[in-house]
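In: sequence plus predicted model, see below.
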Amino acid sequence: MLHRKLTKIMAVALIFAGCLHLFGCGQKEPVTLGFVGGLTGKVSDLGGPARNGMLFAVEEANKADGINGQPIQTLIRDDRQDPETAKKVVAELLAKNVDAIIGPVTSSMAVQVAPMAEQAQTVMMGVTVTTNDLSNKDDHFFRVLAATAVHAGEVAEFLFNERSVRTFSAIYDLNNKAYSQGWITDFEQRMTELGGSAVTILSFSSGNQEALIPVAEQLVSGDPDIVIFVTNAVDAALLAKLIRSKSDDVMLGTSEWAGTERLIELGGRFVEGAFVPQYLDRESKDPDYQRFREGFIKRFNHEPGFPGLTAYNATRVIIDRLKNKSASQSLKDALLAQGTFPAIQGSVQFDEFGDAESKTYVTQIINSQFVVQTD
């Protein structure tokens, strides 16, 4: 009798051990998606919502049977908006053989780590990365937003045609030079083509707030129609306060980078009236967007903003191709072969280089809200 009981116990133990080895009886080995982005510091208003947008898409997919029965697991890494840290954490993700990487969230980090993804032949889907430096390359870097040349040009056209801006001054952050310098160059080029001109263009390195104090006088000298900040939201809020201490009349504007809730939270009355381009229409009544926004807020207790939405769309694109590609296809080939994917607020359409098109929504801060000024 004792022998039979021991035999049964051993048999159960062997079955249990086998289940653990196979990730659970009847459960397939998981698919792994990595995330890299700035989760601390001045760009956390991009990285935090982007991470949550990715997680929201993954959680939805897992509730719907994952990738053909394979659960999706995530590995989250903080690049701290530091090149060496970004390289380190991306190397960690690649060493774990992730199926794809969502991120980074800034152009300066993307230009550092995109070559690593290319060498590993692993798809990297940039979230809010729009640098021209990664355009028109046959590599494994994809993105769901258009390059800065598109967005900056559209902002210039709006300000020139709809707000009669003819002269501008600007300041851009060298810590995200791959994005900021390209944005202001594209903005100036389009403004000049339209008949406008730059009064003053300055640069600085984020992290030294005292260095910003004397630039306010320089930015308003020459009486420009508008002062543009190509910075993160924290620095844009401080610059707005400094500019308003010198002038109540000059218009203020930013690039898309500053267009998060943090800008209004920190800028308060000093950013009232500022023109802030966005990658999404926050006022959209589209049922899919409303469903996404309400679900996101319920899950994470904050607005998704453009980082949350773009990361959600980017992750859904990756999940779609992992689910539907043929066994012989690489993920890169499957993405390019499909080309167009449904997304919240429009479709994602990749060209032959994995670059996408996206729309610019120029907003104005009115009563502490981003109010869309164009369709």
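Out: Sure, I can see it.
In: from here on, contacts and neighbour counts on C-alpha atoms
Out: Noted.
In: from residue 19, how far off is the closest residue to residue 65 other than its chain neighbours?
Out: Using Cα to Cα, 6 or more residues apart in numbering and skipping the chain neighbours, the partner closest in space to residue 65 is residue 71 (7.0 Å). Per Cα to Cα, to the nearest Å, residue 71 is found 15 Å from residue 19.
In: which of the two has more neighbours?
Out: Taking other Cα atoms under 10 Å, residue 71 and residue 19 do not tie; residue 71 has more neighbours (20 against 14).
In: contacts only, for that one.
Out: Shown in contact with residue 71 (Cα atoms under 8 Å, 6 or more residues apart in numbering): 28-31, 62, 65.
In: swap in 10 Å and give it another go.
Out: 27-32, 58-59, 61-65 (Cα atoms under 10 Å, 6 or more residues apart in numbering).
In: regarding the residue positioned nearest the centre of the chain, what is its secondary structure?
Out: Nearest to the geometric centre of the chain sits residue 128, at 2.4 Å (Cα atoms, centre = their mean). Three-state call for residue 128 (DSSP: H, G, I helix; E, B strand; the rest coil): coil.
In: ok, now residue 353?
Out: Under three-state DSSP, the three-state class of residue 353 is coil.
In: then this one, side by side with the first:
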Amino acid sequence: MSMFSPRLSLIMLGVLALTACNKAAETNKTAASAPAAAADGSTVKIGSANPLTGPFAHWGRDADNGVKLAVEEANAENITLDGKKVKFEVVSEDDQADPKVATQVAQRFVDQKVAGVIGHLTSGAAIPASRLYSDAGIPMIAGSVTSPKFTEQGYKNTFRIIANDVQQGQALAKFAVSGLKAKNVAIIDDRTTYGQGLADDFAKSVEAAGAKVVKHEFTTNSATDFMAILTSIKGAKPDLVFYGGMDAQAGPMVKQMRKLGLNAAFMGADGVNTAEFAKLGGKDAEGSYASSAGAPKESMPGFASFNEKFKKRFNAEIQAYAPYTYDATRVMIDAMKRAGSANPAKYLPELSKTQLQGVTGKIAFDAKGDIQNGTVALYQLKAGKWVSVDAPAAKPTASAAK
């Protein structure tokens, strides 16, 4: 004889059935929220890491858009990898150009099992993040990182498709001394990995070319008031002031220089070579000089058509690095196609064999992962537009590449 009444048994059966339904519903909910790759392996995630908020957001959005355009075009090709048609998905993250945030972003990419990463935008963010990608075996291609340290770490998964700060410093210094006849040079840097490294390389090259560094002052990448250091510099009577840093500081800096009556030429590197600098500096920025860690846009083999596509897709002007992140993404997807797989372990060996004609030029890597035959271009700001300068040392040797 049962210990339970028929009525009690029916109640218990109902409870069990309800519990089973709830578990099934929860399972279905989890499955529905999981990425497509977990179900059929057809989604290939590519991480795009940039500052999407803060003072460098205009750079970051530009670089992120380059990745997105390349991925959209790849998806139109109906590419097959590992025996299946794949859809590429851009996973965009905001690293705020902050080293600590960048490592958090890198860990999220690792946890999401992205197939590769394009970025980070700045050297200060890219270098600490690169260790996590190396440990996880995830390939990383930078379209804007110029610090030599990036590829001097010995990681096999890091690549860049742009010239480095040694090359920029040499080209800028040679132009300052030989082209502009500067004899006394003042230097300011923002103490970031990028700014300090660039300023130090520039200083060495200036002195090697026969000029004198009369002042070297420091600021931060969040400063807005430079009057004290500029007053100190004015007393040294420089022919030229060089700034190692970004446009957000360079614009106000050149305005404050002119307000003080400091009429020395103003020069920066690729961090200054933007429409934003021209906007922030206004008429005081006219005549400034800057470099680009790559060929002049007008001489890039694929720039005209890329520029047209970019404007049509995003209704925006190219800031700086979109052509490079576009090419970096194409390089990564090309390696996957040659390997027949998006598995990092399978396509990573193909990256080092890259021979690709990109928007920015021919792309091939040296043993460290640096672009071979990196080019540096020099510009002057005229009527609010950066105009290419026919300068010495526009194309440093391949051995200088980092």
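Out: Everything's here; your move. Not measured: the values here are computed from a predicted model.
In: TM-score for this pair?
Out: Remark: TM-score between the superposed chains equals 0.88 [TM-score structural alignment, normalised by the length of the first structure]; 353 aligned residues with a Cα RMSD of 2.4 Å.
In: wait, doesn't residue 266 of the first structure sit right on residue 239?
Out: No. Residue 266 of the first structure is beyond contact range of residue 239, at 11.0 Å (criterion: Cα atoms under 10 Å).
In: more neighbours, the two?
Out: Using other Cα under 10 Å, the more surrounded residue of residue 266 of the first structure and residue 239 is residue 239, with 26 against 17.
In: what helices or strands is the lengthiest helix in the second structure leaning on?
Out: Taking DSSP state H as the criterion, the second structure has its longest helix at helix 6-33. Using 3 or more Cα pairs under 10 Å, 6 or more residues apart in numbering; DSSP states H and E as the contact test, the elements touching helix 6-33 of the second structure are helix 36-40.
In: now the following helix or strand past the helix it packs on on the first structure. Mean distance?
Out: Proceeding N to C from helix 36-40 of the second structure, the next assigned helix or strand is strand 43-50, under DSSP states H and E. With mean Cα distance after the TM-score superposition for the first structure, strand 43-50 of the second structure departs from the first structure by a mean of 0.8 Å once superposed.
In: which residues of the first structure does the helix or strand following strand 43-50 of the second structure align to?
Out: Next along the chain after strand 43-50 of the second structure, taking DSSP H and E as the criterion, comes helix 57-75. Using TM-score structural alignment, helix 57-75 of the second structure lines up with residues 44-62 of the first structure.
In: what are the ranges of the strands in the first structure?
Out: Counting by DSSP state E, one finds strands in the first structure at the ranges 31-37, 72-78, 100-102, 124-126, 141-143, 167-173, 197-204, 226-230, 251-254, 275-278, 340-341, 348-349, 361-366, 369-372.
In: quick revisit: quick one: common contacting residues for residue 266 and residue 239 of the first structure?
Out: residue 233.
In: check which residues of stretch 104-116 of the second structure are buried.
Out: Neighbour-count burial for stretch 104-116 of the second structure, counted by 16 or more other Cα atoms under 10 Å, picks out 105-107, 109-110, 113-116.
In: taking these, tell me the two that lie furthest apart.
Out: 105 and 115 (14.7 Å; Cα to Cα).
In: what does residue 217 of the second structure correspond to in the first structure?
Out: Under TM-score structural alignment, residue 217 of the second structure pairs with residue 202 in the first structure.
In: what's the answer for residue 93 of the second structure, then?
Out: In the first structure, residue 93 of the second structure lands on residue 77 (TM-score structural alignment).
In: go through the contacts of residue 71 of the first structure and say which is closest to residue 256 of the first structure.
Out: residue 58 (26.1 Å).
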